[in-house]
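J.: heads up, no residue letters with this:
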């Protein structure tokens, strides 16, 4: 049986999950649940496989935490990919593909050229990796704050608390930039796809041609006799 992890899975789930594994490993060591003797008896290959699988599962299960943290952290400014693209490429004004969702455009780009679309996928995966790495670093900051009062080196723990907290907030900010870059890259590549505007504008034209005509009055015609004019 072959076990393979794609680029998207590696960046979006496995690498952030490895930070969760490290955090829980730290807690297990502090609580004396994990010891060198218990880990040393496990074969190296089996230990690596367990760590990789746990990293993927934890990264997948903790995915909503990254989304929640991104919503909580305030934005300094709101940047929209289509607006930014139009600012840099004014000749694209009025083209139908700019009105579509970038995920739909990415699907069109993948159908057109998978190798080119892989560049956008890597940027999106990098942004998700950066965002999903923020929560475990925030948990590390909380653990460092606890170490200030419970540990033997409060000043070192305070330094790590500040470092982890700033790193967590910075990662959320950088993930938004990756998202903007992925959207911009998608629009830039779709700009050169032949006939993409015609394909997207066709459904709108079909809807316009199927608009029903205005119905006339449904009342029956009057049956009253017509009075002849006076002579």
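T.: Cool, the structure landed. Note that this is a predicted model, so its numbers are computed, not measured.
J.: Every contact and neighbour count from this point should use C-alpha atoms.
T.: Noted.
J.: what residues are up against the residue nearest to residue 63 when sequence neighbours are not counted?
T.: In space, residue 63 comes closest to residue 132 once its chain neighbours are excluded; the distance is 6.5 Å by CA to CA, 6 or more residues apart in numbering. Going by CA atoms under 8 Å, 6 or more residues apart in numbering, residue 132 touches 12, 13, 16, 59, 62, 63, 65, 66, 67.
J.: One more to weigh against that first structure:
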């Protein structure tokens, strides 16, 4: 049996989920809910497989938290991907495809050139990964604040809390940038798709 993990699954779920798992593991050890010796005594293969599965599940379950944090962080530098693309490519201004939904355009691109669509999906997945990594970092910042108040090394914990917060904000801004890049790249690649305007025109005019 072959198990295939897509790029989107790996980036959007597994990597953020590993951060959640690391945070939960830290809290379990710190609160004496789990002994390190009990984990080290397990077979290494089972530990690795369990960590991978738990990372994926945690990332999947906590997926909405990334979108929530992204909405809560102010977006002071709003960039319109379509306006940026048309500004660089005036020949596309009056074409029908630029007014279509970007995900519909991506589906058309996948049918025409799956390799080119993979590049767009990789960029989108990277943006989602960065966004979904922010909640565990913010939760880690809260844990670091508690450590700064009650832990044995308050200075180190305070520095970690500040770094976690700054990193989370930077990740949100970078995720928005990758989402814009993915939309622009989709528009650029679809510019060269044959008959895409005619197909969209026919689809929208059909009863």
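T.: Cool, the structure landed. Keep in mind that this is a model prediction, so the values were computed, not measured.
J.: And the TM-score between them?
T.: Remark: TM-score between the superposed chains equals 0.97 [TM-score structural alignment, normalised by the length of structure 2]; 207 aligned residues with a CA RMSD of 1.0 Å.
J.: quick one on the thing from earlier: can you select the buried ones among the contacts of residue 132 of structure 1 for me in PyMOL?
T.: Filtering those down to the buried ones (16 or more other CA atoms under 10 Å) takes a single PyMOL command:
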select buried, resi 12+13+16+59+62+63+65+66
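J.: In structure 1, which residue is most central in space?
T.: The structure's structure 1 has its C-alpha centroid closest to residue 128; by CA atoms, centre = their mean the separation is 5.6 Å.
J.: so which helix or strand takes in that one?
T.: In the assignment (DSSP states H and E), residue 128 of structure 1 maps to helix 114-132.
J.: from the chain's centre, how far out does that helix sit?
T.: 9 Å (CA atoms, centre = their mean, to the nearest Å).
J.: these two touch, right, the residue nearest to the centre of structure 1 and residue 11?
T.: Yes - using CA atoms under 8 Å, residue 128 of structure 1 makes contact with residue 11 at a distance of 7.2 Å.
J.: Measure the mean distance from the longest helix seen in structure 2 to structure 1 post-superposition.
T.: In structure 2, with assignment by DSSP state H, the single longest helix is helix 154-190. Taken over the aligned residues, the distance from helix 154-190 of structure 2 to structure 1 averages 0.4 Å (mean CA distance after the TM-score superposition for structure 1).
J.: Now do the buried residues in the following helix or strand past that helix.
T.: Following helix 154-190 of structure 2 in sequence order, the next helix or strand is helix 196-205 (DSSP H and E). Neighbour counts over helix 196-205 of structure 2 (16+ other CA under 10 Å) mark 196, 197, 200 as buried.
J.: tilt between helix 196-205 of structure 2 and helix 154-190?
T.: On the basis of axes from the mean of the first three to the mean of the last three CA atoms, to 10 degrees, helix 196-205 of structure 2 is oriented at 90 degrees to helix 154-190.
J.: Have a look at how far, on average, helix 196-205 of structure 2 is from structure 1.
T.: Per aligned residue, helix 196-205 of structure 2 averages 1.6 Å (mean CA distance after the TM-score superposition for structure 1).
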